[in-house]
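Chemist: Need a 3D model of the following:
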Amino acid sequence: MATTAPSDFQATPASGGSPLLGDAEFQFLRDFVYQHCGISLSEQKRQLVQGRLLRRLRALGLRDFSGYCDVLRRDPDGELGDLASAISTNVTSFFREMHHYDLLVDELLPRWLEAKKNGGRLRIWSAGCSSGEEPYALAMVLAEALERTGSKVDARILATDLSPQALEQARAGTYALERMGGVSEARRNRWFLRGEGSYEGLACVHPRLRELVTIQPLNLLHEWPMRGPFDAIFCRNVVIYFDKPTKQRLFDRYAGLLEQGGYLFLGHSESMYGLSDSFELVGRTVYRKCVP
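Modeler: A predicted model of the protein is given here:
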C-alpha cells in the first residue's frame, strides 16, 4: 500500500467531548500497527492518530479508544484494513515515475516477450497498488507490447493492497478525468471509456486492462499465498516508513519470489542501500536480482 506518514495529514482535534487517546491505548495501537503494518508511530503522532481514528470510533458506534482496542484484540484481521486506511494516505497516479515505464517499454517487455514466446509466463506484481492507477498503467504498456509484437505469451499483473477502500476503487476502475494527467491523449482514447450523463467527468478502464489485472487484498507482513516467480515487482512508496529490520525481511522475501535477474522497482525516495545483498542497482530506484 503506498502511504504517507501520519505527520502528513491534518488531525481533527479532540474537542466538544470527543474521547481522548490515553497512554495505554496509544501504546497498544503503536505495538499493533508496528506488528501488523510495519509502521512505527512515535509519541509525536498521538494527536494525529487520535484525530484519524475518531472516524473509526464513530463508524463502529464506540464511545472511547479502549473499546476500539478491544475490537482489535477480538478481531485483528477484520479491522486491520480500515485501521491502515485511517492512519495512512494512499498517494498514487497514473505513470508516476515515468522512467520506470520507459524501461519496461524500451527494454524489459520486448526482452521478456521474446524469451517467453514458446510457452513461458510473464508475471508482474504491483505490491501496494493503492486505488489501481499503477497496475492499470502497467497493464497499458503490457497490452501495447503484446499488440505490437503479436505475442501470445500468458501475461498477467497481480495487484495487492491492505486497504479495503483502495481495493474497492481499484476494482471499480473508474477515475475522475482530473486524476488522469499522466495519461496521454492517445492512451485515454485507447484504454478508457468516457462517462456520459450522470457519469460525466469520469473515465472507466477498458475491459482489456481488467483482463490483465488481478486485484487481491494482501498484508505484506503476513503470509503470501502466491509462489511466483515474478519477472518484476513494483513496491513503490511503500517501505519508506518501515524500519530497517522490516525492510530487510521484505526485500529478502521479494528476492525469493523473483526470477533470476528479475527486477524490483522502488519509489523515488526509497533505497536498498545496505539492506540486501540479493540485488544490484541498475537504474534510478531500479534493482535487479543478482544471478549466482
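
Chemist: switch to C-alpha atoms for all contacts and neighbour counts from now on
Modeler: OK.

Chemist: what about the strands in the stretch 151-292 of the chain?
Modeler: Assigned by DSSP state E, counting those that start in this stretch, the strands in the stretch 151-292 of the chain fall at 154-161, 174-176, 192-194, 202-205, 213-217, 230-235, 258-266, 279-283, 286-289.

Chemist: Would you reformat those as a markdown table and include distance to residue 87 and mean neighbour count?
Modeler: Shown next, in a markdown table, are these (distance: least, CA to CA, whole Å; neighbours: other CA atoms under 10 Å):
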| stretch | distance to residue 87 | mean neighbour count |
| --- | --- | --- |
| strand 154-161 | 15 | 22 |
| strand 174-176 | 23 | 19 |
| strand 192-194 | 32 | 18 |
| strand 202-205 | 28 | 20 |
| strand 213-217 | 18 | 18 |
| strand 230-235 | 19 | 23 |
| strand 258-266 | 22 | 21 |
| strand 279-283 | 31 | 16 |
| strand 286-289 | 28 | 22 |
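
Chemist: Distance to residue 75 added to those strands, as JSON lines?
Modeler: As requested, these are exported to JSON lines (distance: least, CA to CA, whole Å):
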{"stretch": "strand 154-161", "distance to residue 75": "19"}
{"stretch": "strand 174-176", "distance to residue 75": "31"}
{"stretch": "strand 192-194", "distance to residue 75": "39"}
{"stretch": "strand 202-205", "distance to residue 75": "35"}
{"stretch": "strand 213-217", "distance to residue 75": "17"}
{"stretch": "strand 230-235", "distance to residue 75": "28"}
{"stretch": "strand 258-266", "distance to residue 75": "32"}
{"stretch": "strand 279-283", "distance to residue 75": "37"}
{"stretch": "strand 286-289", "distance to residue 75": "38"}
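
Chemist: Can you check which of those strands gets nearest to residue 183?
Modeler: Checking those against residue 183 by CA to CA gives strand 192-194 as the closest, at 10.1 Å.

Chemist: neighbouring contacts of the closest one?
Modeler: Outside strand 192-194, the residues within contact range by CA atoms under 8 Å, 6 or more residues apart in numbering are 200-206.

Chemist: if we go to 10 Å?
Modeler: Strand 192-194 has contacts (CA atoms under 10 Å, 6 or more residues apart in numbering) with 173-177, 188, 200-209.

Chemist: Proceed likewise with the subsequent sequence, for comparison:
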Amino acid sequence: MPPSAHQAAVRPENTDDDHLSLRDFKRISDLIGAEVGIKLPPTKRLMVEGRLRKRVRALGLHSLDDYGDYLFHRDGLAVERPFLINAVTTNKTDFFREPEHFDLLEERLVPDLLALRRGERKPLLKIWSAASSTGAEAYTLAMVLADLAAERQDFKFAILGTDISTSVLEQGIRAVYPTELIAPVPPGKQQRYLMHARKPGQRPEVRIVPELRRLVRLARLNLMDTSYPFDRDVDVIFLRNVLIYFDKVDQEKVILRLVDHLRPGGYLILGHSESMIGTAVTMRQVAPAVFQKT
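Modeler: Below is the predicted model of the structure:
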C-alpha cells in the first residue's frame, strides 16, 4: 500500500543531505533505460533527485531514501511506475520550435507529397509527432496545415501526437497553455487558433480552439515497444530532440520502426542536434535533419 500524506509529519527544509543512495539511483536508471530508452548517467543524479522530491512530498514520505525503500523493498514500484516515468522523463517543448522545419513542411514537403498523389481527390495527409510532450508540436503542425489547407483547398490532414508520459498527454488533451508559452506563435495564428479566458486568473492561459483540437489525436506510446499500433501510410513523422537521450542501438531500432510506418516518399524529421549517420536506415537527405523514404 502507498504511504499516506499524514505519515510525513516533519520534512527537512534543507535538502542538502537528502539523496538517493547510489544503489537506488542505479536501479532507477536501469529501469528507465530498459523501459523507455532514456539513459541516466551519474551526472543526471541531482536532476533526478530534484524531480523525485515532488513524488516524495506527494506520497507523504520523509526523504528520497524512504522513496527508494518504498519502490524496491515495499513493493511500491507496481503502483509508482507511471509516476516515476512521468517525473524522470524530459518534456522540453515549445510552439514553433526549430521553425525552419515548419517552413519546409509548408513550402516544399506538402506540395511534393500532394504531387505524388495527384490522382486522388483531396488526399488525407497523415502527420505524426512521435514525441509530442504537452502537444505544442502537434498543435503547431495543426496550425500550419490548417492555414495551408484553407489556402490550397486540395487536401485534408490528420495529426497524431504520442508520448510516454501520461501527465503531459493529459495537458495536451486539455490544450490549455500559459500565455507566455505561445509567444512564438505568429499573431495571425494566435487570432485564429487560440482562445483567451474571459476572466483570466493569476496566470493568464489560452486554449486551442475546438476546430483544431478535433484534428489532433493524442495517445500514449513507448518508443521502446517492439511495434507501434498506428497506421503504416504516414506522410511525415517528426521525431525531434529525442534520440539524443538514447544509445546508438536503441536509436537505430526506433528509427527503423518509425520508417516502417512511412509511406513511400514520406519524410522523417529529426532535431538539428541529431543525425542518422551510423544507422542502417537508407533514406535520402533532403534538408538538414530531414530524410525521405525512397
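
Chemist: Any idea what the TM-score is?
Modeler: The TM-score (TM-score structural alignment, normalised by the length of structure 1) is 0.85; 274 aligned residues with a CA RMSD of 2.3 Å.

Chemist: Now do the SS call for the counterpart of residue 107 of structure 1 in structure 2.
Modeler: When structure 2 is aligned by TM-score structural alignment, residue 107 of structure 1 is paired with residue 108. With DSSP: H, G, I helix; E, B strand; the rest coil as the basis, residue 108 of structure 2 sits in helix.

Chemist: Then the one 3 residues further on?
Modeler: The local conformation at residue 111 of structure 2, judged by three-state DSSP, is helix.

Chemist: thought residue 268 of structure 1 was touching residue 283?
Modeler: No - assessed by CA atoms under 10 Å, residue 268 of structure 1 is found out of contact with residue 283, at 11.3 Å.

Chemist: for structure 1, which helix is longest?
Modeler: Ranked by residue count and defined by DSSP state H, the top helix of structure 1 is helix 133-149.

Chemist: In structure 2, which residue range corresponds to that one?
Modeler: Taking TM-score structural alignment, helix 133-149 of structure 1 hits residues 136-152 over in structure 2.

Chemist: mean deviation (superposed) between the one helix or strand residue 73 of structure 1 maps to and structure 2, please.
Modeler: Assigning secondary structure by DSSP states H and E places residue 73 of structure 1 in helix 65-74. Once the two models are superposed, helix 65-74 of structure 1 sits on average 4.1 Å from its counterpart in structure 2 (mean CA distance after the TM-score superposition for structure 1).

Chemist: Report the angle between the longest helix of structure 1 and strand 213-217.
Modeler: 160 degrees (axes from the mean of the first three to the mean of the last three CA atoms, to 10 degrees).

Chemist: need the contact list for the residue nearest to the spatial centre of structure 1.
Modeler: Most central residue of structure 1, judged by C-alpha distance to the mean C-alpha position with CA atoms, centre = their mean, is residue 128 at 1.4 Å. Contacts here follow CA under 10 Å, 6+ apart; on that basis residue 128 of structure 1 touches 1-3, 90, 92, 134-135, 159-163, 166-167, 217-220, 234-239.

Chemist: That one and residue 44 of structure 1, how far apart?
Modeler: Residue 128 of structure 1 is 26 Å from residue 44 of structure 1, where distance means CA to CA, to the nearest Å.

Chemist: Now the helix or strand harbouring residue 85 of structure 1: buried residues?
Modeler: For residue 85 of structure 1, the host element (DSSP H and E) is helix 76-87. For helix 76-87 of structure 1, the neighbour count (16 or more other CA atoms under 10 Å) marks 80-87 as buried.

Chemist: Over to stretch 238-255 of structure 2?
Modeler: 238-240, 242-243, 245-246, 250-255.

Chemist: For these, work out which two are farthest apart.
Modeler: 238 and 250 (17.2 Å).

Chemist: What is the burial count for residue 150 of structure 1?
Modeler: Residues within reach of residue 150 of structure 1, counting by other CA atoms under 10 Å, total 10.

Chemist: Quick one: residues contacting it.
Modeler: 113, 144.

Chemist: Can you tell me what sits against the helix holding residue 73 of structure 1?
Modeler: By CA under 10 Å, 6+ apart, helix 65-74 of structure 1 touches 19-22, 24-26, 28-29, 32, 50, 53-54, 56-57, 60-62, 75-76, 78-80, 83.

Chemist: Show me how to select, in ChimeraX, the buried members of the residues you listed.
Modeler: Selection of buried members from the contacts of helix 65-74 of structure 1 for ChimeraX, criterion 16+ other CA under 10 Å:
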select :19,20,21,25,26,29,32,50,53,54,56,57,80,83
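
Chemist: Mind checking which of the contacts of helix 65-74 of structure 1 are in helices?
Modeler: Per DSSP H, those map to helices at 24-26, 28-29, 32, 50, 53-54, 56-57, 60, 76, 78-80, 83.

Chemist: In structure 2, what residue corresponds to residue 230 of structure 1?
Modeler: So, by TM-score structural alignment, residue 230 of structure 1 is matched to residue 234.

Chemist: show me the residues around that match that make contact.
Modeler: 124-128, 158-160, 258-268.

Chemist: circling back to that earlier point, in the longest helix of structure 1, which residues are buried?
Modeler: 133-143, 145-146.
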